[in-house]
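# Dropping a prediction and its sequence here:
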Amino acid sequence: MGAAQQPTYPDADEVARVLAELRHRPPLVFAGECDDLRGKLAEVAAGRSFLLQGGDCAETFDTVTAANIRGKLRVLLSMAVVLTYAAQVPVLKVGRIAGQYAKPRSRDTETRGATTLPAYRGDAVNALDFEPASRRPDPRRLIEVYNHSAATLNLLRAFVKGGFADLRAVHSWNSDFVRNSNVEERYEQLAAEIERALAFMVACGVDNESFRTVDFYSSHEALLLEYEHALTRIDSRTDTPYNVSAHMVWIGERTRQLDGAHVEYLRHLRNPIGIKLGPSVTPSEAVALAERLDPDHEPGRLTVISRMGAARVRDVLPPIVEAVEDTGRKVAWVCDPMHGNTFETSLGYKTRAFSQVADELNGFFDVHQELGTWPGGVHIELTGDDVTECVGGVDELAEADLANRYETACDPRLNRNQSLELAFLVAERLTDGRIRRVNPVQEYSAEDF
């Protein structure tokens, strides 16, 4: 089977020139960092850590600014603090960032009135404007993906190692937002408790670098195989291939064909690999994919991200978990409560209801409670901006509010208040005594936040 969801470029020679240039570009991430992440995902799979993975549905070149990157990092750090302190579990932080520029589409074309043009497939392929020149697939955009990803990663590394992530500044992560809801009050109370705890530790002589920096990793869907191949390198230490465009890459629901090109490519990588599973997957298909992608039962190798929808998660997910667990693997089980709960309003806005997002998360936790397995993480489309793209939540956004700040280039994202509200919901479920905890009493450092 060929590669699904690939653009059709009009100039094959130009594609070849672009790919040749990318093959000579320096790595965006390093093999050792990917190995570190794989080790930390093994802790998630073992029930000793929790994965928080989040970011834009589709990054755009125009939004690669210091303010936007800082905002996304700030909301993820705030969520991680809630989860770590309230649930007393180490949190592994992975951004859906610095490479998420391509999106699969259900149709190859889009029609408006009498005009039909190629569908928008993300800034990696074409532009959002509905006119022929913009929608023409342009391989030179892949160079821009690399450049913008490099700029994003450079700034993220500066933030997480340069003082922005200092736990003693936990209140400042929240300072640029209007405090107008009870989720703000809950966060500020928690932040105050953390500050008092840190002050006590410093007074006792405990003050080290781990309070000031965090580990942060990048991830994206490995959709455009020509780009991903061009950024694959053979590691000199181990003589094995790594995708150096991100620490973790995943296969989407539309490209998980067992005999497809995406599975064939990713199974050879040494990166930790994710796979999205929707409600149509069968237990036998899930096991076959696990066997294909993780033949050696390697801890931390495979992260299974379910995206079933609120109405189906409690019925569809249990046999999937049981079948994969019966193989002896301990994969990281993660919930994407976003993609299975999308609908269109009467005014044409694609949106998600916070109540359904929360319901799918609760269903995910219910399933793992019943099976005695570890609900290892969440995979969220979010932004640090005060957008109005998903209805409901603590601010009670209605469909009429969507027009105020509907800014996404593709799928609707949780705004910062909704993201924090979701973090508190997850923390409450993690503290439920029925959730299996392998080692609930642990020593923590600031890197766990």
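On my side now, so go ahead.

# When you work out contacts or count neighbours from here on, use the C-alpha atoms and nothing else.
OK.

# For the protein, just list every one of the helices.
Ranges of helices in the chain, per DSSP state H, are 12-23, 31-45, 66-87, 132-135, 141-161, 182-203, 225-230, 261-266, 283-293, 313-325, 354-371, 416-430.

# also this one, for the comparison:
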Amino acid sequence: MSMTPASAIPPAAAPAADWSPSSWRGKPALQMPTYPDADALAATSDELRALPPLVTSREILALKQQLAEAQEGKRFLLQGGDCAETFAECSSDVISNRLKVLLQMSLVLVHGLKLPVVRVGRFAGQYAKPRSADTETRDGVTLPTYRGDIVNSPDFDAQARIPDPRRMVKAHARSAMTMNFVRSLIDGGFADLHHPEYWGLGWVSQSPHAADYQKMVAGIGDAVRFMETLAGRRMQSLNRVDFYTSHEALLLHYEESQTRQVPRADGWFNLSTHFPWIGMRTAALDGAHVEYFRGISNPVAVKVGPSVTPDQLLRVIDALNPDDEPGRLGLIHRMGAGHIADKLPALLDAVQREGRRVLWICDAMHGNTESTSNGYKTRRFANIRSEIEQAFDLHAAAGTHLGGVHLEMTGENVTECLGGARELTEVDLQRDYRSTVDPRLNYEQALEIAMLIVRKRGAIGE
């Protein structure tokens, strides 16, 4: 999905001599399902190894270069999408709406920040989810927990909850279909800056932000026409955008099967996604996930929660980016609005003191999850906004760059997060709550976050 010139793409780092795609198997592997049929798992892994890759090493290295520029404050990363994809939602409407939201948010950011935006979607592979418990009990019946469509089914049924390795093949197929459709949309002009009005979502025509957005669209259209008048030609570079994918690389059997060497490039690449990340529950230094991640040439990220100490973080950085390679490592801090002021400064100071090059990213979603009195898992927009605002202030005080945000959001008209422009209440949640795992921002709330980022970054003078 990238059009970065070959001359601008840095070479991949050499692989570690003591690493292989399967070396993770000798480490403790948390959040992994137990497959009852080892032969079926092995056969499925062999089948996955023979399937075509989903991304290319060239795209991966192009993204790494863009992330290196984001580290220096020359770009801004927008990483967002569903908390967990489902097989049932692999449809043209759902995919195009996800893309529309990211494009609209990036348009707001480009216009307001006056910076190029790195667009990364949490989709085409976000089918696995970590869980707080291995089992779930309802009405006295205990079954294995639902770990995402790539593992088992959300139906509370004994057969449906058995981990099935064949679901990895289904996940690969749906990821390929998603990426193929996104590529086709982008290559076909869906992201053409000459026509951002095409990115609209019908149900938000009455949004409190609709007028501001339409005014912005009109202004960008005027600017594009002015530049083309001066140049005397149509600016073809505005017809499309670079777009990348990401997912939490939780299911290591799947990731290993997609890890390959390619001609004319050193190292091993995870060719299932451009930008995989490690979740907070699986970031142990001696764990299987850190072991797997340290050997791949992709840019990678790791979630950083409030319990992480400066020493722990520096050791993880040493493991994942020992050569201090630009664009290699993102740190996605997810502290919660009530903890970020106490927990983040020490981490910023430690990393800056050691002179380590990382991309700081704010996930203002996962530290702000709560349950309502009527039984819904939700997040308050006010807390999401507060954590982002505090993150900008704390980075400015430390002399570091907040280089991006990581959000769970959707283009559907859901009611899963409280507050926002329409001030959704607990009563509203039951109207259209669809998520099988975590609550997501809807379009209006996501666009409001983009506008907030522009205002806040301008206020601190960056």
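Okay, I see it. Since this is a predicted model, take the numbers as computed values, not measurements.

# Overlay them and tell me the TM-score.
Here the TM-score for the pair of chains, by TM-score structural alignment, normalised by the length of structure 1, is 0.95; 435 aligned residues with a C-alpha RMSD of 1.0 Å.

# Residue 52 of structure 2: neighbour count?
For residue 52 of structure 2, the count of nearby residues is 12 (other C-alpha atoms under 10 Å).

# Show me what it lines up with in structure 1.
With TM-score structural alignment defining the correspondence, residue 52 of structure 2 maps onto residue 26 in structure 1.

# Same check on residue 411 of structure 2?
By TM-score structural alignment, residue 411 of structure 2 lines up with residue 384.

# Could you do residue 162 of structure 2 as well?
So, by TM-score structural alignment, residue 162 of structure 2 is matched to residue 136.

# Identify the residues contacting the closest residue to that match other than its chain neighbours.
In space, and not counting its chain neighbours, residue 136 of structure 1 is closest to residue 126: 6.0 Å by C-alpha to C-alpha, 6 or more residues apart in numbering. With contact set as C-alpha atoms under 8 Å, 6 or more residues apart in numbering, residue 126 of structure 1 has these partners: 120, 134-138, 141.

# and what of residue 352 of structure 1?
Listed by C-alpha under 8 Å, 6+ apart, the contact set of residue 352 of structure 1 reads 338, 341-343, 389-391, 412.

# where's the match of residue 162 of structure 2 relative to residue 59 of structure 1, distance?
Counting by C-alpha to C-alpha, to the nearest Å, the separation of residue 136 of structure 1 from residue 59 of structure 1 is 19 Å.

# More neighbours: which of those two?
Remark: of residue 136 of structure 1 and residue 59, residue 59 carries more neighbours, 26 against 19, as counted by other C-alpha under 10 Å.

# what does that one align to in structure 2?
Aligned by TM-score structural alignment, residue 59 of structure 1 pairs with residue 85 of structure 2.

# can I assume its match is in contact with residue 147?
No: using C-alpha atoms under 8 Å, residue 85 of structure 2 is not in contact with residue 147, being 11.5 Å away.

# Can you check which residues contact both of those two?
With C-alpha under 8 Å, 6+ apart as the test, residue 85 of structure 2 and residue 147 reach no residue in common.

# Just give the closest residue to the residue nearest in space to the middle of structure 2, not the sequence neighbours.
Nearest to the geometric centre of structure 2 sits residue 122, at 4.0 Å (C-alpha atoms, centre = their mean). Closest residue in space to residue 122 of structure 2, ignoring its immediate chain neighbours: residue 81 at 4.4 Å, by C-alpha to C-alpha, 6+ apart.

# List the contacts of the one you found.
98, 121-123, 407-410.

# One more: residue 342 of structure 1?
Applying C-alpha under 8 Å, 6+ apart to residue 342 of structure 1 gives the contacts 350-353.

# Of those residues, which is the most crowded?
Neighbour tally across those (other C-alpha under 10 Å): the maximum, 25 neighbours, falls on residue 352.

# how about that one, what's its partner in structure 2?
Checking TM-score structural alignment: residue 352 of structure 1 goes with residue 379.

# now swap in residue 410 of structure 1 and tell me
By TM-score structural alignment, residue 410 of structure 1 lines up with residue 437.

# Repeat that for residue 300 of structure 1.
Here residue 300 of structure 1 is matched to residue 327 in structure 2, going by TM-score structural alignment.

# That match contacts residue 321, doesn't it?
No: shown here, residue 327 of structure 2 and residue 321 do not form a contact pair, counting by C-alpha under 8 Å, at 9.8 Å.

# These two: which is more packed in?
More crowded of residue 327 of structure 2 and residue 321, by other C-alpha under 10 Å: residue 327, with 25 against 22.

# Name the nearest residue to the more buried one, ignoring sequence neighbours.
residue 68 (3.7 Å).

# how much space between the aligned partner of residue 218 of structure 2 in structure 1 and residue 211 of structure 1?
Aligned counterpart of residue 218 of structure 2 in structure 1: residue 192 (TM-score structural alignment). Distance of residue 192 of structure 1 to residue 211 of structure 1, computed by C-alpha to C-alpha: 16 Å.

# So those two - more neighbours on which side?
A side-by-side neighbour count of residue 192 of structure 1 and residue 211, using other C-alpha under 10 Å, places residue 211 first with 19 against 15.
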